[in-house]
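> Provided below for reference: sequence and predicted model.
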Amino acid sequence: MDHAADAQRTDLMTITRHALNEQGRHPESRGDFTILLSHIVLGCKFVASAVNKAGLAKLIGLAGETNVQGEEQKKLDVLSNEVFVKALVSSGRTCVLVSEENEAAIFVDAPLRGKYCVCFDPLDGSSNIDCGVSIGTIFGIYMIKDKDNATLEDVLQPGTNMIAAGYCMYGSSCTLVLSTGNGVNGFTLDPSLGEFILTHPNIKVCDTAYSNTVVSTIYSLICNKRLAYFYHICASWLCRYQTKGRSTR
């Protein structure tokens, strides 16, 4: 019997356990960020479940509204936005919420006001739902200096001030990738446990990258006049196609 393998299967590093370990690196911490993260994780679990049931629950149809980017909102867009707004507000740790689905920022009322600002897209790529392609949630977290006098200026901070960022991708599996400034880690949702388990620790970009996309190949051969002309024709066609409100997917 492989006892080492059994130990590895039972000694699971959940995202909550990981957050608590990171919290231990900062003795002055009161656990506010860990609580906020747990509410974000809860929102991701809810949306993951809704995405899996989208066809049965008839959540794929359009809701008849448009978001701030001028895109038609899907029912799943609206649901995801409501889920994350409520989850973040109820955490009692947020002050300002900025969602792609809302034209204006949301300022949390005093009783539940915290010291964090969360910028997020509750469901990016929702127009791909009917194609069965991956969609996901994107979020970034900033800290606000004065929670009692928060303004939009507190949101307009450089990326270097971000204390955490991540995304959750929904598909055949649900993967949450998170960075709190100490490396990047990937967690996969185990449906049987209902927990995100660390499956991709310490993700890094390779020193040498290889590109195999069609666009990069065309650019690499752009010196060929025939290829350059072909690329120009394709680009012009795509531009005309998109101006008619159609998708190139």
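Received, thanks.

> contacts, neighbours, all on C-alpha from now
Will do.

> mind listing the helices for the protein?
3-10, 15-24, 32-52, 54-57, 75-90, 214-220, 225-243 (DSSP state H).

> Name the surrounding residues that touch the second one.
When contacts are taken as C-alpha atoms under 8 Å, 6 or more residues apart in numbering, the neighbours of helix 15-24 outside the stretch itself are 29, 31, 34, 38, 187, 195-198.

> Save those residues as JSON lines, and put in neighbour count too.
Converted to JSON lines, those look like this (neighbours: other C-alpha atoms under 10 Å):
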{"residue": "29", "neighbour count": "12"}
{"residue": "31", "neighbour count": "15"}
{"residue": "34", "neighbour count": "20"}
{"residue": "38", "neighbour count": "17"}
{"residue": "187", "neighbour count": "21"}
{"residue": "195", "neighbour count": "19"}
{"residue": "196", "neighbour count": "22"}
{"residue": "197", "neighbour count": "21"}
{"residue": "198", "neighbour count": "21"}
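
> first vs last residue of stretch 122-136, how far apart are they?
7 Å (C-alpha to C-alpha, to the nearest Å).

> what does stretch 178-191 give?
Using C-alpha to C-alpha, the two ends of stretch 178-191 sit 19 Å apart.

> so who does the residue most central in space within the chain touch?
The structure's the chain has its C-alpha centroid closest to residue 138; by C-alpha atoms, centre = their mean the separation is 1.9 Å. By C-alpha under 8 Å, 6+ apart, the contact list for residue 138 reads 120-124, 165-168.

> now it, nearest residue through space, not along the chain?
Spatially, and ignoring its direct neighbours in sequence, residue 138 is nearest to residue 167 (4.3 Å; C-alpha to C-alpha, 6 or more residues apart in numbering).

> in this protein, which strand has the most residues?
Using DSSP state E to define each element, the chain has its longest strand at strand 113-124.

> list the buried ones in that one?
Residues of strand 113-124 classed as buried: 113-124 (neighbour count, 16 or more other C-alpha atoms under 10 Å).

> could you give the angle of that strand to helix 75-90?
Relative orientation of strand 113-124 and helix 75-90, computed by axes from the mean of the first three to the mean of the last three C-alpha atoms, to 10 degrees: 170 degrees.

> which one of the helices of the chain lies closest to residue 145?
Residue 145 lies closest, by C-alpha to C-alpha, to one member of those: helix 32-52, at 14.8 Å.

> Run through who's touching that closest one.
Helix 32-52 is contacted from outside by 16, 19-20, 23, 76, 80, 83-84, 87-88, 91, 93-94, 137, 168, 170, 174, 194, using C-alpha under 8 Å, 6+ apart.

> what do you get if the cut-off is 6 Å, keeping everything else the same?
19, 80, 84, 87, 91, 170 (C-alpha atoms under 6 Å, 6 or more residues apart in numbering).

> chain center to that helix, what's the gap?
Centroid separation for helix 32-52 versus its chain: 11 Å, with C-alpha atoms, centre = their mean, to the nearest Å.

> structure B:
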Amino acid sequence: MHNGTTITQFIIEEQRKIEGATGDFTSLLNDIVTACKVISNMVNKGELIGVLGSAGSENVQGETQKKLDIITNEVFLKSNEWAGHLSAMASEEMDDIYEIPNQYPRGKYLLTFDPLDGSSNTDVNVSVGTIFSILRCPGERVCPNKDAFLQPGTQQVAAGYALYGPSTMMVLTTGNGVNGFTLDQDIGEFILTHPNMTIPQSTREFAINASNMRFWEQPVKRYVDECLAGAEGPRGEDFNMRWIASMVAEVHRILTRGGIFMYPIDEKMKAKGTGGKLRLMYEANPMSFVVEQAGGMSSTGRQRIMEVQPDDLHQRVPVILGSSEEVERVVGYHCD
């Protein structure tokens, strides 16, 4: 028998600290937890249940979908549509919002999610994850439209991610710090294993897709060149570079041992007319909330990510996040 705090117990105890809490928010988080358990089971079984490989379709961003992208998106919808806590949902994998079906009651919250971040890694058995964010539905919540979702990240009620790696973890913030839970497969429960997670302020690791180096803006080139120069360069220290191509895995490494993750805008993106690579609503905002609550910093290079006013459901932004000293340095180079 375990003697740790389950995620359900943790959420209920947090609810008791809030005067007038109805339990809706607690139940919503529990439904998200259930969805992540189902997805974890599917990812772990992989080809044993025939879920790997391409689905032969594209999402709204024009990216080739994996079978698991479609399956996990459906898991999230079905796990969260029925309980009466949500007014609508939005997913990276869907063109438009998902309204709660008429046979179910509607609630006061909105849910955005990336059901399987880094899904291109599933075929090679590298860590992937789920990212989610909860917002309050403004005004009347009978039939919200996509404009209801266009809130800056500062309005998030909660955010987090599930990491499907050697162990499955859930990392969560409700605006009162960051806590990590590990799934005990024997009992089917997430147990609090990483309380009050904080990001070291300084670091000697950076993560960036170096294949785009020739397209980078000068501030990013300057920062990476200084890191690569090592102990003989202007920083006077040797740095390590990491790149997993799964934002969940990158952010989790930074939460545990520090570092900086960068997916900056570059000349190639500008030529295509995109504002960046990563999605504001499904990736950048929730991860920025987690990182800032853990003592880190998150920026586009020119603006705090959570203060960006969304103008589209699938808006993209540059992302530079992680240990505050390093992010401040890159932002300073942009200001220069």
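Done, it's in. No experiment lies behind these values; they were computed from the predicted model shown.

> Got a TM-score for the two of them?
Taking TM-score structural alignment, normalised by the length of the first structure as the basis, the two superposed chains have a TM-score of 0.81; 217 aligned residues with a C-alpha RMSD of 2.1 Å.

> coming back round to it: state the span of the second structure onto which the longest strand of the first structure is aligned.
Across the second structure, the stretch matching strand 113-124 of the first structure (TM-score structural alignment) is residues 106-117.

> For that stretch, give me every contacting residue.
Stretch 106-117 of the second structure is contacted by residues 69, 72-73, 84-92, 128-137, 282 when judged by C-alpha under 6 Å, 6+ apart.

> So how do I select the buried members of these in ChimeraX?
Remark: buried members of these, expressed as a ChimeraX selection using 16+ other C-alpha under 10 Å:
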select :69,72,73,84,85,86,87,88,89,90,91,92,128,129,130,131,132,133,134,135,136,137,282
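
> Count residues in the vicinity of the aligned residue in the first structure for residue 79 of the second structure, would you?
Under the alignment (TM-score structural alignment), residue 79 of the second structure pairs with residue 87 in the first structure. Residue crowding around residue 87 of the first structure was assessed by other C-alpha atoms under 10 Å; the count is 19.

> so how far is residue 33 of the first structure from residue 87 of the first structure?
Going from residue 87 of the first structure to residue 33 of the first structure by C-alpha to C-alpha gives 14 Å.

> can you check residue 236 of the first structure too?
With distances taken as C-alpha to C-alpha, residue 236 of the first structure is found 48 Å from residue 33 of the first structure.

> which one of those two has more residues nearby?
Taking neighbours as other C-alpha under 10 Å, residue 236 of the first structure and residue 33 compare with residue 33 leading, 22 against 10.

> so which of the contacts of helix 32-52 of the first structure comes closest to residue 180 of the first structure?
Nearest to residue 180 of the first structure among these: residue 19, at 9.0 Å, using C-alpha to C-alpha.

> if we can go back for a sec, and the residue nearest to residue 138 of the first structure, how many residues sit next to it?
For residue 167 of the first structure, the neighbour count with other C-alpha under 10 Å is 21.

> so who does it touch?
By C-alpha under 6 Å, 6+ apart, the contact list for residue 167 of the first structure reads 137-138, 176-177.

> any idea how far it is from residue 94 of the first structure?
Counting by C-alpha to C-alpha, the separation of residue 167 of the first structure from residue 94 of the first structure is 18 Å.

> just residue 157 of the first structure next, same as before
For residue 157 of the first structure, the distance to residue 94 of the first structure (C-alpha to C-alpha) stands at 16 Å.

> swap in residue 143 of the first structure?
Between residue 143 of the first structure and residue 94 of the first structure the computed distance is 9 Å (C-alpha to C-alpha).

> again with residue 43 of the first structure
Applying C-alpha to C-alpha, the value for residue 43 of the first structure to residue 94 of the first structure is 15 Å.

> what do you get for residue 74 of the first structure?
Residue 74 of the first structure is 26 Å from residue 94 of the first structure, by C-alpha to C-alpha.

> mind listing what residue 134 of the second structure touches?
Contacts for residue 134 of the second structure (C-alpha under 6 Å, 6+ apart) come out as 110-111, 156-158.

> and if we set it to 7 Å?
109-112, 156-159 (C-alpha atoms under 7 Å, 6 or more residues apart in numbering).

> That one matches what in the first structure?
By TM-score structural alignment, residue 134 of the second structure lines up with residue 141.

> ok, for its match, nearest residue in space, not its chain neighbours?
Here the residue nearest residue 141 of the first structure, using C-alpha to C-alpha, 6+ apart, is residue 118, at 4.6 Å.

> Could I get the buried residue list for stretch 224-234 of the second structure?
Buried residues in stretch 224-234 of the second structure, counted by 16+ other C-alpha under 10 Å: 224, 226-228, 230.

> I meant to write stretch 9-18 of the second structure there.
Buried, per 16+ other C-alpha under 10 Å, within stretch 9-18 of the second structure: 11-12, 15.

> do stretch 168-184 of the first structure as well
168-171, 174-179, 184.

> Among the residues you listed, which are located in strands?
The strands in this structure, assigned by DSSP E, contain 168-170, 175-179, 184 from those.

> distance of residue 40 of the second structure from residue 175 of the second structure?
Distance of residue 40 of the second structure to residue 175 of the second structure, given as C-alpha to C-alpha: 25 Å.

> what's the answer for residue 263 of the second structure, then?
25 Å.

> Pick the one among the buried residues of strand 113-124 of the first structure closest to residue 151 of the first structure.
Nearest to residue 151 of the first structure out of the buried residues of strand 113-124 of the first structure is residue 117 (C-alpha to C-alpha; 10.6 Å).

> before we move on, the earlier item: any idea how far the match of residue 134 of the second structure is from residue 116 of the first structure?
With C-alpha to C-alpha as the criterion, residue 141 of the first structure and residue 116 of the first structure are 7 Å apart.

> got a list of contacts for stretch 65-84 of the second structure?
By C-alpha under 7 Å, 6+ apart, stretch 65-84 of the second structure touches 31-32, 35, 39, 51-59, 100, 104-107, 115-116, 119.

> rerun at 6 Å
Here stretch 65-84 of the second structure makes contact (C-alpha under 6 Å, 6+ apart) with 31, 35, 51, 53-55, 57-58, 100, 104-107, 115-116.

> Most neighbours among those, please name it.
That'd be residue 115 among the contacts of stretch 65-84 of the second structure, by other C-alpha under 10 Å, with 31 neighbours.
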